[in-house]
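[1] structure here, sequence nowhere to be found:
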């Protein structure tokens, strides 16, 4: 699943998905997953042609008391500016943006529903939740914890506004990991052509990714893949996909999927059996090596672009009478980072807590402290025209949270308070360190 930018006001990003082997037909140029909403870096939206923060007061880079240039080009000092797509270029200093919250050892049996939170309610602090539900169009909830399972749902009660297909869900970890092991026991939803179930590591900014995917037209086909630093507009290298026949229907029962990722190799496991190994020395120049988040996804590949439907299986069935629902059910997840975060200095660290306390963040009616902006209640967060720029995070970003899109489901104020402060990301210069 590969993330690329989109012009739609209904989603923040789209996802490329491919897992093709040499024995399969060549993959299409792009495979969109419109239900994924992880944020890609938008440097062009945040910075001027000379590389300064677009709406910094007086021009230039952000001032010391509001040091962080947000993904929409406004200056501030709280997570809305410093942790969500913060731009190192345009910020006051090279270390103004907050560091990534790195993974700790986690053995999650999904006993606590409060550890799953919607992105609009997530403050960005990883101690407040383990899992974050990404945005998707529509009004229904598609990811829940019930009966000690994390359940992701795909249905067509509401049609997807871009594809006309069903609407699914994506859940990502609140923390990032650079090397380690992820393991999960789950039952795929892939029992009908068009349905796609995924368990992946991904960085929405650097473009690195490591995948497990199962497509409903063949639920015994475990597709493994990886990508290296794919950015919007760049050519995607689909040559690393390998199909593994596990000789059973993965939608009928729970099975254990495991991925080991070290500086020297990647290993894909299924029910305790090693199915694939890729050495870094075999793929020099294309081995994923930046921090990534863990994510689960279910989406409808049966509608949309021709290449996607050919890969996933055309026209996913929701019969009888559009009432059928598909579920990806996750029993447990274990995350074992190679180097767990040091818990003695809680994220983002004393330096950045002080920076926030002493700085200006506001998120007020002038879009932080930047030029332009506008009233965060105006509901025009996608315009970014200096009059109705909305909140400091979304103004000028073409987001879908304002009143002019998605029927105002997420106002600009809700984005400032919760939604867009959620994804604790920094610019690729931090990711690539």
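    Thanks, I have the structure now. Small disclaimer: the values here were computed from a predicted structure and weren't measured.

[2] contacts and neighbour counts: CA atoms only from here.
    Will do.

[3] from residue 336, how far out is residue 106?
    7 Å (CA to CA, to the nearest Å).

[4] find residues that contact each of those two.
    Common neighbours of residue 106 and residue 336, counting by CA atoms under 8 Å, 6 or more residues apart in numbering, are absent.

[5] okay, those two: which has more neighbours?
    residue 336 (18 against 13; other CA atoms under 10 Å).

[6] I'd say the more buried one and residue 181 touch.
    Yes: with contacts counted by CA atoms under 8 Å, residue 336 reaches residue 181, the gap being 5.1 Å.

[7] so where do the strands sit in the stretch 1-150 of the chain?
    2-4, 14-16, 68-69, 75-76, 106-108, 116-118, 131-133, 143-146, 149-154 (DSSP state E, counting those that start in this stretch).

[8] determine which stretch of these is the most buried.
    Of all the strands of the stretch 1-150 of the chain, strand 68-69 carries the top mean neighbour count, a mean of 38, counting by mean count of other CA atoms under 10 Å.

[9] and that strand, how far from the chain's centre?
    Strand 68-69 has its C-alpha centroid displaced from the chain centroid by 21 Å (CA atoms, centre = their mean, to the nearest Å).

[10] flag every buried residue along the helix or strand hosting residue 353.
    Following DSSP states H and E, one finds residue 353 within helix 350-358. Buried residues in helix 350-358, counting neighbours by 16 or more other CA atoms under 10 Å, are found at 352, 353, 355, 356.

[11] what of stretch 302-320?
    302-304, 307-318.

[12] widest-spaced pair of these?
    307 and 318 (20.9 Å; CA to CA).

[13] count of neighbours near residue 323?
    11.

[14] pretty sure it sits against residue 156.
    Yes: with contact defined as CA under 8 Å, residue 323 and residue 156 form a contacting pair (7.3 Å).

[15] show me where the stretch 301-433 of the chain has strands.
    Per DSSP E, counting those that start in this stretch, the stretch 301-433 of the chain carries strands over the ranges 326-337.

[16] how about the helices in it?
    306-312, 350-358, 412-417, 428-431 (DSSP state H, counting those that start in this stretch).

[17] okay, now the one to match up with it:
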């Protein structure tokens, strides 16, 4: 299962189009899903549509991979996407939705899901990495929120434009299991999902979950023990002559969302339903650390190290904005957009 967002049009500048080309202006240069704006929710690589933006340099460049350990010991390790100034070395993760259900607490990233009475379902949270990655090893130390039917916790690598995705997901219906899956170019083939036993209730204790992604294979590991291997050679489709294997640069995404009250039958049966709710119920997922080891990169350094310069992944350009983000935010920009989570099935 996947999470994406829909945009609240009230805060955006509508893009007029001619023959499919945007007329976004210099004050709101970045095009996304029919609207123009100036902040990271529109200009961030992977979200911004370069072909319909003001010009070829409007969308921000991909940030590339940096080997590091994010310890979540500083509130600056995550910021709302609308206030992100474009410096991935300052803010490791971006909170995607409003209201913001993320916080750094006791050296953990806490993702919360609360009850939305108007929708009769939970409103969760998603944190996406500011740096991108194309091949490498990512480990998240997680205590999931999946202690009740319908509550879904996820740790994935995703490219929203191409639809390539590599998943770890936990559902409250089976809290002692973790489920692995992958998608190629957005084809939602759920038959490739495979469950594996964690060894205990995933919501009761921390475990290390690793995605080891190379050009030739993907290995999923729990507590450094392989639970699944996908070889690229085994994804070849003779009818199309294509390897249905994720290859495109993406971002790390950490999420909690309500599958049980999603209104989608397949999602509800998969996650368990209905999700138990009362007015004061809060489900919480905890991420202790996220360790990124880029393909061919250096040994990861801690996020609290200062003064060190991290090498970027080969062939990727680094953003070079000032601390005020002025290179990305023209004067007179529209207000920040609001987003809400929506599960896709």
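    Received the coordinates, thanks. Note that the coordinates shown come from a computational prediction; the quantities given were computed from them, not determined experimentally.

[18] and of the buried residues of stretch 302-320 of the first structure, the nearest to residue 142 of the first structure?
    Distances from residue 142 of the first structure to these, taken by CA to CA, are shortest for residue 318, at 15.7 Å.

[19] so who does the closest one touch?
    Counting by CA under 8 Å, 6+ apart, residue 318 of the first structure has contacts 155, 156, 324, 325.

[20] quick one: contacts for the first one?
    Residue 155 of the first structure makes contact with 166, 167, 168, 318, 323, 324, 325, 326, according to CA under 8 Å, 6+ apart.

[21] whichever residue in the second structure pairs up with the third one: neighbour count?
    When the structures are aligned by TM-score structural alignment, the residue of the second structure matched to residue 168 of the first structure is residue 124. Around residue 124 of the second structure there are 30 other residues, counting by other CA under 10 Å.

[22] contacts only, for residue 124 of the second structure.
    Contacts of residue 124 of the second structure (CA under 8 Å, 6+ apart): 101, 111, 112, 113, 114, 255, 256, 257, 258, 341.

[23] ok, those in the first structure: which stay?
    Mapped onto the first structure and checked by both residues aligned by TM-score structural alignment, their matches' CA atoms under 8 Å, the contacts of residue 124 of the second structure keep the contacts 101, 111, 112, 113, 114, 255, 256, 257, 258.

[24] with those residues in mind, which one is nearest to residue 14 of the second structure?
    Using CA to CA, those come closest to residue 14 of the second structure at residue 101, 27.8 Å.

[25] counterpart of that closest one in the first structure?
    Checking with TM-score structural alignment, residue 101 of the second structure has residue 142 as its match.

[26] then residue 179 of the second structure?
    With TM-score structural alignment as the criterion, residue 179 of the second structure matches residue 223.

[27] thought its match was touching residue 244?
    Yes: counting by CA under 8 Å, residue 223 of the first structure does reach residue 244; the two are 6.1 Å apart.

[28] which one of these two is surrounded by more residues?
    Per other CA under 10 Å, whichever of residue 223 of the first structure and residue 244 has more neighbours is residue 223, with 21 against 16.

[29] could you check how far the more buried one is from residue 322 of the first structure?
    Distance from residue 223 of the first structure to residue 322 of the first structure, by CA to CA: 28 Å.

[30] contacting residues around the match of residue 179 of the second structure?
    Contacts of residue 223 of the first structure (CA under 8 Å, 6+ apart): 19, 20, 211, 212, 213, 214, 241, 242, 243, 244.

[31] which residue packs closest to it, ignoring adjacent ones?
    residue 243 (4.6 Å; CA to CA, 6 or more residues apart in numbering).

[32] just residue 341 of the second structure next, same as before
    residue 5 (5.0 Å).

[33] same check on residue 108 of the second structure?
    residue 288 (4.6 Å).

[34] can you name the residues that contact that neighbour?
    Counting by CA under 8 Å, 6+ apart, residue 288 of the second structure has contacts 71, 72, 107, 108, 109, 140, 141, 142.

[35] of these, which pair is most distant in space?
    107 and 140 (13.8 Å).

[36] more neighbours, the two?
    The neighbour comparison of residue 107 of the second structure against residue 140 (other CA under 10 Å) goes to residue 140, with 24 against 16.

[37] which secondary structure element is home to the more buried one?
    strand 136-143.

[38] in that strand, what counts as buried?
    Residues 136, 137, 138, 139, 140, 141, 142, 143 are the ones in strand 136-143 of the second structure that count as buried (16+ other CA under 10 Å).

[39] which residue lines up with residue 312 of the first structure in the second structure?
    Using TM-score structural alignment, residue 312 of the first structure pairs with residue 271 in the second structure.

[40] that match and residue 169 touch, don't they?
    No: between residue 271 of the second structure and residue 169 there is no contact under CA under 8 Å: 10.1 Å.

[41] anything in contact with each of these two?
    Shared contacts of residue 271 of the second structure and residue 169 (CA under 8 Å, 6+ apart): residue 152.
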